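**Student:** Got a sequence here, can you build the structure:
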Amino acid sequence: MNINVSRRGFLAGSAATAGALLVGLNAKGVLAATAETAPVTDFNPFVKIDADGTLSVVIKHFEMGQGTTTGLTTLVAEELDADWARVTTEFAPADNAKYANLFFSIQGTGGSTSIANSYMQYREAGAAARDLLVRAAAQNWGVDPASITVEKSILSSGDKSGHFGEFVAVASTLTPVEKPTVKTPDQFRLIGDATLHRKDNIGKTNGTAQFAMDVNLPGMVYAAIQRSPKFGGTVTGFDDSAAKNVAGFIAAQVLPNKAGVVAFAKNTWAAFQARDALSVQWDLSKAETRNTAKMVEDHKALLDKPQFNASPETTLDEVAPVMAGAAKTIDAEFTFPFLAHAALEALNCTIEPTKNGVRVYDGCQMPALTRPTVAKILGLEPAQVEIKTLYAGGSFGRRANPDADYNAEAALAFAVSGRKVPVKLVWSREDDMRGGYYRPMAAHRAKIGLDGDGKVIAWDHRVAVKSIMKGSLFEGMIKNDVDPTSVEGVTESLYSVPSFGIGLSDFQTPVPVLWWRSVGNTHTAFAMETLMDMLAHETGQDPIDMRLAMLDPQGASQARMINAIKLVRDISGWKKGDKRGFACHFSFNTCVAVVADITVKDSSVHVNKLFMAVECGVAINPDVIKAQMEGGAGFALTAIMRNEITLADGEVEQQNFPDYELLRNGEMPAVEVAIVKSNNAPTGVGEPGVPPTGPALANAIFAQTGKRIFDLPMTKAGFEFV
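**Tutor:** So this is what the prediction gives:
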């Protein structure tokens, strides 16, 4: 199989290619170039050009389907004026210092940051490589560098021409300019090209693309784990007598952390069968034992007296006297269930012994978390843990958890296996559905105070939800005891609202929670945009006109949202009095506005079409942006219409897709996406399509039926989706 080589191997292999040119950053963060192996300790390349003219772009953000391999490659190829057909990609090795996400200061992918944080970094690397090649060609030909043009990887001057590879030997001896000149938007050839095909299309179509699940190493054994049926349980003992009757079973061991019992076998099926045959005794004294109804009740109780002030300006105590003077109030209470990530590729991780440590094969979203976690468990230094990053079949946040849980389990399984042969840990769909991490359950309560003229004078908003960050490696992001992921979307609302108070309470449960595509915005956007629709209805205003009036055009983000709203109004043909739904939301520094066109017959709802407008700065790959909006909309509809994770006596009731249904082809509406033209730096697109889709649908249902939806999924309101 074609596995990405390590950073050292990459550099050594590049140098072995006669005259290969590497362009990247040195230890001081200054652009540098080399063709030698000597600088391997202080050089991290982003660009590699071989003697045959092939351009390889080193991707520091992994690919889970969101298009980073295409986006980052476009930035380099654009500045190099490279032939798109001759550009390849390879994932960067694990190196937190050299390939850090500039927004996180650690190596990792998430938060819709890949293109936003790498925009200038990769463009400048490409521009520097172009400048080096031009100067090398000028030196070879004895011409003025200004006379040289570059097009599709060919340099030309008068009657002289040559491909990139012909000049890499000389170029690698030159010193890059400190600040290379990048193109202006009017010079873009690849950036903004809606016809540019994705770099991972062919491999994913013909089956040659390698996912972590495809790893098959000589002598490898397979592992599956029986975990506690209730969250928080620990092993007290087990009997493997029945497992010994399973063909292919090798052995079973208690994990060192006592979180489960691992069964080793000669193939995945045997590992699953042996694991299921184990009889395990559990200590459940500290486990979650509540059912869903009780947990909802406990969430709502926390709304009575919020623990923390989450508003940046106004406390709830300050809002109270203003609210007391309101001529009328709008009141609402919302509940949101636990949700599974349900990525199509089941979790898996392979660890093999090496001469100096171990090698981890994984669709690794957060190398900065995986590497030290595996090292600590195995008693190694992080430098002894090599990571081979492969494609991942989705994540939606699941692979980016602070505990690096499935990587940690693979390391624990490898530790008790004897560390002699490779061990591949595989989760079944049921494993992740019943014992994974979840979008947290949440409850909101809001009261909007209006004066006699129907204008908002006060807003009391309360949220109860388990914190994702508290107790994790990301706890440093918490300020004044407020986890920003719990209230984002409310605290960051773009609307001009006087006396806006926000209270937060942390729900406590052993049920593990995690960011889920668009994180807190998944519930805050639904609450905010439903409330805005209620406000428009109560005051007799058009939902779009009212929102535009509540956005200050002098604010940079507000102005961008205004543009998105006006664009979606235009493409949808929205008219006052429409029996359609509208919602918009600002998340990950991106503005998305949605109009939902539906048909309701009795209690059956069909979503006919969604119109979406997105303002995400300069559109690097318009086709990828549209795909992310469409995918985000489908992801949101899947969850919001019918999905929930429920517990009975602390145990998850759902097991697989039959009782946690994905959206069917016939239920997926047509989606028309329009991108606001902008030359601003790009912002996120992987997640922002999710938050406004649900409330747009809910507001459309109200427009046609007069029935508000406050509790999700929508089936609780008696609707079915066809």
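**Student:** From here on, just use CA atoms for contacts and neighbour counts.
**Tutor:** Noted.
**Student:** For K328, the count of nearby residues, please.
**Tutor:** The local packing of K328 (other C-alpha atoms under 10 Å) involves 17 other residues.
**Student:** which residue packs closest to it, ignoring adjacent ones?
**Tutor:** L450 (5.3 Å; C-alpha to C-alpha, 6 or more residues apart in numbering).
**Student:** mind listing what that neighbour touches?
**Tutor:** Contact partners of L450, counting by C-alpha atoms under 8 Å, 6 or more residues apart in numbering, are 326-329, 456-458.
**Student:** mind checking how far it is from F611?
**Tutor:** Counting by C-alpha to C-alpha, to the nearest Å, the gap between L450 and F611 amounts to 31 Å.
**Student:** Show me where the stretch 551-700 of the chain has its helices.
**Tutor:** Counting by DSSP state H, counting those that start in this stretch, the segments of the stretch 551-700 of the chain that form helices are 556-572, 622-642, 693-705.
**Student:** closest one to D317 among those?
**Tutor:** helix 556-572 (28.0 Å; C-alpha to C-alpha).
**Student:** Please generate a structure for the following sequence too, so the two can be compared:
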Amino acid sequence: MAQSTRRRFLLAGAAAAGALVVGWGALPPRQRLNTAVPLALDGGAVALNGWVALAADNTVTVVVPRAEMGQGVHTALPMLVAEELDMPLARVRIAAAPPDKIYANIAAIRDALPFHPDDTGNTQAFARWTLAKVARELGISLTGGSTSVKDAWLPMREAGAAARGMLVAAAARAWGVAPDGIRTADGELFHDASGRRATYGSFAAAAASENPGDAILKEPHAFRLIGRAVPRRDARTRVDGTARFGIDARPEGMVYAALRMAPALGATIAGTNAAGVLRLPGVLSVIDISNAFSWRLAGHDGAPAGVAVVARTFWQAKTAAEAHAIRWDAGPHAELSSDGIHDDLRAALDGTEHHVYFAQGDVADAQAHGRTIDAEYSAPFLAHAAMEPVNCTAQVADGKVRLWLSTQAPSIAIGIAAAVAGVDREQVELHEHLLGGGFGRRLEGDMVAQAVAIARECRGLPVQMIWTREQDLRHDAYRPAAVARLAATLDAAGTIKSWDFIGAGGALTDHFLRRNLGLPGAGPDKTTVEGAYDMQYAIPHQRIAHAAVASAVPLGNWRSVGHSFNAFFKESFIDEVAHAAGKDPVAFRRAMLLGHPRHVAVLDAAVRAAGTPPAGRAHGVALHHSFGAIVAQVAEVSVHDGAIRVHRVVCAIDCGLAVNPGHVAQQMESAVAFGLTAALEGAITVAGGAVQQSNFGDYPVLRMGQVPHVDTVIVLSGEPPEGVGEPGVPPVAPAVANAVFRLTGQRLRSLPLRLA
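**Tutor:** Below you'll find the model as predicted:
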């Protein structure tokens, strides 16, 4: 079979446009140290670069360009600067990043390239280098793809090291000594030969005029802070209630908006009468927000049609919105159902419109000369269901827009606000708040478009728009539903010789780009097969293909994205094939990983830590590589009266150098709870064109008593940091399903997991 990969597809497109980028591609990468406009600082602090400011009282302010949504970046990212600056973390404050391109998340865009992890050579290196330059030019700041620490690893360390160098140079000049005779520690400068010492703060102004030169980074053996389990700096505020989330914004004069949104996908307003609503207590206005996304491309799948009721209190607004008499036109999807959607996905598997993302060898020939096992797996749509419901506070006044918002994508939010209000981006002022959960939902800008559209009509008053939990679940941008057929061929020795994977589902990148950037998706979507085309089991004959199916259901990024279902398909089927071959599932995996010692080490670490299950329980194993990290999980499971109970999960991870091991353990625990909720309970269903789930009663999350004990094993690594926030999610479902099979003999091939 001839090789046909998306890598070739993309590079062919790049070649066609080569004349446009030749001169530009030869330019050196742009710097990421200094902003185009100097940082705006309070209290007499002096900016030493775009990331670090120093005050005379010897406190440091570090610019943190990523959203804090529970993953610990408000601790981990300042650690990178404090380490290289030799500054106690207790003396470090944080500030949100201004809209400057040096804070762009380059790793998130660069890592979108569909290279197989085993691809090496100049082609991959050039493509990654080129896309990194594109990302730098675009300047998109976002928190996603488990890239916060990964992207900041060099620029924030370099910023700290450059600032330290400037302070040393200033002290050397003032003391008339050689810079190499000065050492730094705990925010102070020392010249041991003369006995001089001074705080950093005393040299802040002088250091600002020094040339930073080349930043000299510490070797890992010299780290004093990086690699330590440092307590989260925001833990106290979350416990005592002083932490401020988007929903806590309270600008002076603020009023509230509640919504009535179309009950079904694609439904529109056929008629309305606001007269009675306007007479209700506290109501100020009723605003049609159906066209909040009208500036986007035709065929967008943005915020649904609806109206907003603005009132003095949220309860008044919500009560009035619920009383509003609206007639709805059902629209083009009135007959849409989950059964019909899955029929379409299966029909796509039967068709011929498949894009082959990775191929090697000759699968058809291998299948003709061995025993083939095949199976079909499926996964449903999923909602994000973050604890903080969707909200946005906006004010449009004097030609400017002010936003108070929990967002994962500030540059996207600013662009949407500017477009809806009809102002330049520079006229949008964003106040970022903590996120009460993100999981990809707050990469979206629908709430921004709606809030700004409402605020335009409110005569300069700030308006806080809040969705109810029901609206949050019924108007999400969902994790795609997916179906896959897998076939593996065994030789006489029980070794896999061929692997054939064909999946079908919606391509979410096109939805996201149209909805949030007004851009069409181009080419096949990597997210549909990530975790399938890039597996690292050594199988000589492979074909991994996908059929993209148009989706009337809005699709978006969900924690671990395509890995969340493709890991279930792959790792469940690997177990299935191991059983058919009469092999131990761990030994079966290990035999296919001889060229990947890091994967073997992670697998062995998890199995070793899990030990032997108690009587009446079984262990299930899964191994998956996502977002640069390798995770193996062993789930300890029992089954009673048809109910699946997960008692313990051992999670081993190689994420490169663990900047804060405590955060890594917390993220694994979070990922297990999140993934297990989806594995046992999660499903969004559609009937009559409408999402059926409405609250935690029919879209439950794991309760504390159901959360298993999680043991995290961090496998030591000398590699740079990789992702942590998402890699713990994908292995959960297959590990549990594989344990259930060992207990019951039932092979569960659909999510959520249900025993017959």
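**Student:** After superposition, what's the TM-score here?
**Tutor:** Scored by TM-score structural alignment, normalised by the length of structure 1, the superposition of the two chains gives a TM-score of 0.89; 673 aligned residues with a C-alpha RMSD of 2.2 Å.
**Student:** ok, back up a step: can you turn the buried part of the contacts of L450 of structure 1 into a ChimeraX selection?
**Tutor:** Command for ChimeraX that selects the buried part of the contacts of L450 of structure 1, burial taken from 16 or more other C-alpha atoms under 10 Å:
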select :326,328,329,456,457,458
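**Student:** and in structure 2, which of the contacts of L450 of structure 1 remain?
**Tutor:** Compared against structure 2 with both residues aligned by TM-score structural alignment, their matches' C-alpha atoms under 8 Å, the contacts of L450 of structure 1 retain 326, 328-329, 456-458.
**Student:** Can you tell me which of the residues you listed is nearest K300 of structure 1?
**Tutor:** Out of those, the member with the shortest distance to K300 of structure 1 (by C-alpha to C-alpha) is T329, at 19.9 Å.
**Student:** State the helix or strand in which that closest one lies.
**Tutor:** Element membership for T329 of structure 1 (DSSP states H and E) is strand 328-336.
**Student:** what about the residue nearest to K328 of structure 1, distance to A277 of structure 1?
**Tutor:** To A277 of structure 1, L450 of structure 1 is 62 Å away according to C-alpha to C-alpha.
**Student:** What lines up with T147 of structure 2 in structure 1?
**Tutor:** For T147 of structure 2, the aligned position in structure 1 is T113, judged by TM-score structural alignment.
**Student:** That match is in contact with F103, isn't it?
**Tutor:** Yes - counting by C-alpha atoms under 8 Å, T113 of structure 1 does reach F103; the two are 7.5 Å apart.
**Student:** So which of the two has more stuff around it?
**Tutor:** The residue with more neighbours, out of T113 of structure 1 and F103, is T113; 23 against 14, by other C-alpha under 10 Å.
**Student:** which residues touch the more buried one?
**Tutor:** Applying C-alpha under 8 Å, 6+ apart, one finds that T113 of structure 1 lies in contact with 103, 588, 683-684.
**Student:** any chance of the residues you listed in a markdown table, with distance to L11 of structure 1 too?
**Tutor:** Formatted as a markdown table, these follow (distance: C-alpha to C-alpha, whole Å):
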| residue | distance to L11 of structure 1 |
| --- | --- |
| F103 | 26 |
| F588 | 35 |
| T683 | 32 |
| G684 | 31 |
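**Student:** Return the closest of the residues you listed with respect to V221 of structure 1.
**Tutor:** If you rank these by distance to V221 of structure 1 using C-alpha to C-alpha, F103 comes first, at 38.4 Å.
**Student:** Quick check: the nearest residue to that closest one once chain neighbours are set aside vs I620 of structure 1, distance?
**Tutor:** In this structure, F103 of structure 1 finds its nearest non-sequential neighbour in N117, 6.3 Å apart by C-alpha to C-alpha, 6+ apart. Per C-alpha to C-alpha, N117 of structure 1 is found 13 Å from I620 of structure 1.
**Student:** the more surrounded of these two?
**Tutor:** Neighbours of N117 of structure 1 and I620, each counted by other C-alpha under 10 Å, are more numerous for I620; the result is 24 against 19.
**Student:** Show me what the more buried one lines up with in structure 2.
**Tutor:** Per TM-score structural alignment, the equivalent position to I620 of structure 1 in structure 2 is V659.
**Student:** which position in structure 2 aligns with G233 of structure 1?
**Tutor:** Using TM-score structural alignment, G233 of structure 1 pairs with A267 in structure 2.
**Student:** With E124 of structure 1 instead?
**Tutor:** Aligned partner of E124 of structure 1 by TM-score structural alignment: E158.
**Student:** Distance-wise, check the closest residue to its match other than its chain neighbours relative to G718 of structure 2.
**Tutor:** Spatial nearest neighbour of E158 of structure 2, chain neighbours left out: A215 (5.6 Å); criterion: C-alpha to C-alpha, 6+ apart. Per C-alpha to C-alpha, A215 of structure 2 is found 21 Å from G718 of structure 2.
**Student:** Pick out whichever of these two has more residues nearby.
**Tutor:** Counted by other C-alpha under 10 Å, A215 of structure 2 and G718 do not tie: A215 has more neighbours, with 17 against 11.
**Student:** Assign a three-state SS to the residue mapped onto the more buried one from structure 1, would you?
**Tutor:** For A215 of structure 2, the aligned position in structure 1 is P180, judged by TM-score structural alignment. The three-state label given to P180 of structure 1 by DSSP: H, G, I helix; E, B strand; the rest coil is coil.
**Student:** so how far is M120 of structure 1 from P180 of structure 1?
**Tutor:** Look at P180 of structure 1 and M120 of structure 1: by C-alpha to C-alpha, they are 11 Å apart.
**Student:** Tell me where the stretch 301-450 of structure 1 has strands.
**Tutor:** Using DSSP state E, counting those that start in this stretch, the strands of the stretch 301-450 of structure 1 run over 308-309, 328-336, 339-340, 348-353, 358-362, 385-389, 423-426, 438-439, 442-450.
**Student:** closest one to Q226 of structure 1 among those strands?
**Tutor:** strand 423-426 (11.6 Å).
**Student:** Now for the residue positioned nearest the centre of structure 1: which residues touch it?
**Tutor:** Structure 1 has G110 as the residue nearest its centroid, 4.5 Å off, counting by C-alpha atoms, centre = their mean. Taking C-alpha under 8 Å, 6+ apart, we find G110 of structure 1 in contact with 365, 397, 400.
**Student:** May I ask you to confirm that it belongs to a strand?
**Tutor:** No - G110 of structure 1 is assigned coil when assessed by three-state DSSP, not a strand.
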